[in-house]
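J.: missing the sequence, but the structure's below:
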């Protein structure tokens, strides 16, 4: 496998999208009741957090 740079923003985005998928799957499977508007702030907040982490990681990488 080719080596590549670690990108923590993508990791954070992936974690938030996995959590959103688990919440949706739990609601679809009948394990719990989730209102429809819960997933929108979860995904948008996760993408904003991932963007902020990406900017901080890029700034830290440029300083090296």
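T.: Yep, it's here. Note that the structure is a prediction, hence the values are computed from the model and not measured.
J.: rest of the way, CA atoms for contacts and neighbours
T.: Fine.
J.: Name the surrounding residues that touch stretch 20-32.
T.: Counting by CA atoms under 8 Å, 6 or more residues apart in numbering, stretch 20-32 makes contact with 33, 34, 39, 42, 43, all of which sit outside it.
J.: Check those for burial and list the buried ones.
T.: Applying 16 or more other CA atoms under 10 Å to these, the neighbour count classes 39, 43 as buried.
J.: so the closest residue to residue 33 other than its chain neighbours is in which element?
T.: In this structure, residue 33 finds its nearest non-sequential neighbour in residue 27, 5.4 Å apart by CA to CA, 6 or more residues apart in numbering. Secondary-structure assignment from DSSP states H and E places residue 27 in helix 8-28.
J.: also this one, for the comparison:
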């Protein structure tokens, strides 16, 4: 399998949506009494954190790539 770069934003988004889905599943089966308005902040907060992590990762990788190209050029 070909290696790929780690993308923490996608991991955070997946975990947030998985958490919201599990909470919805627990509520629908009657195993837990989850208020309906709890899922929206979990989803939006998780997606916001994922966006922040994705932008940070992109900025760090771009800076590292620019430093390597500058050291090769001059």
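T.: That came through fine. All values derive from a computational prediction rather than experimental measurement.
J.: What value does the TM-score take for this pair?
T.: Once the chains are overlaid, their TM-score stands at 0.91 when taken by TM-score structural alignment, normalised by the length of structure 1; 64 aligned residues with a CA RMSD of 0.9 Å.
J.: Present the contacts of stretch 20-32 of structure 1 as a markdown table; the columns should include distance to residue 20 of structure 1.
T.: Conversion of these to a markdown table gives the following (distance: CA to CA, whole Å):
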| residue | distance to residue 20 of structure 1 |
| --- | --- |
| 33 | 14 |
| 34 | 11 |
| 39 | 6 |
| 42 | 7 |
| 43 | 7 |
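J.: What distance do you get for the residue nearest the centre of structure 1 to residue 30 of structure 1?
T.: When structure 1 is reduced to its mean C-alpha position, the closest residue under CA atoms, centre = their mean turns out to be residue 13, at 2.4 Å. Here residue 13 of structure 1 is placed at a distance of 26 Å from residue 30 of structure 1 (CA to CA, to the nearest Å).
J.: Which helix runs longest in structure 1?
T.: If you go by DSSP state H, structure 1 has its longest helix at helix 39-63.
J.: Pull out the buried positions in that one.
T.: By 16+ other CA under 10 Å, the buried positions in helix 39-63 of structure 1 come out as 39, 43, 46, 47, 49, 50, 51, 53, 54.
J.: try stretch 25-34 of structure 2
T.: Within stretch 25-34 of structure 2, not a single residue qualifies as buried, counting by 16+ other CA under 10 Å.
J.: what about that stretch, how long is it end to end?
T.: Length of stretch 25-34 of structure 2, first residue to last, CA to CA: 10 Å.
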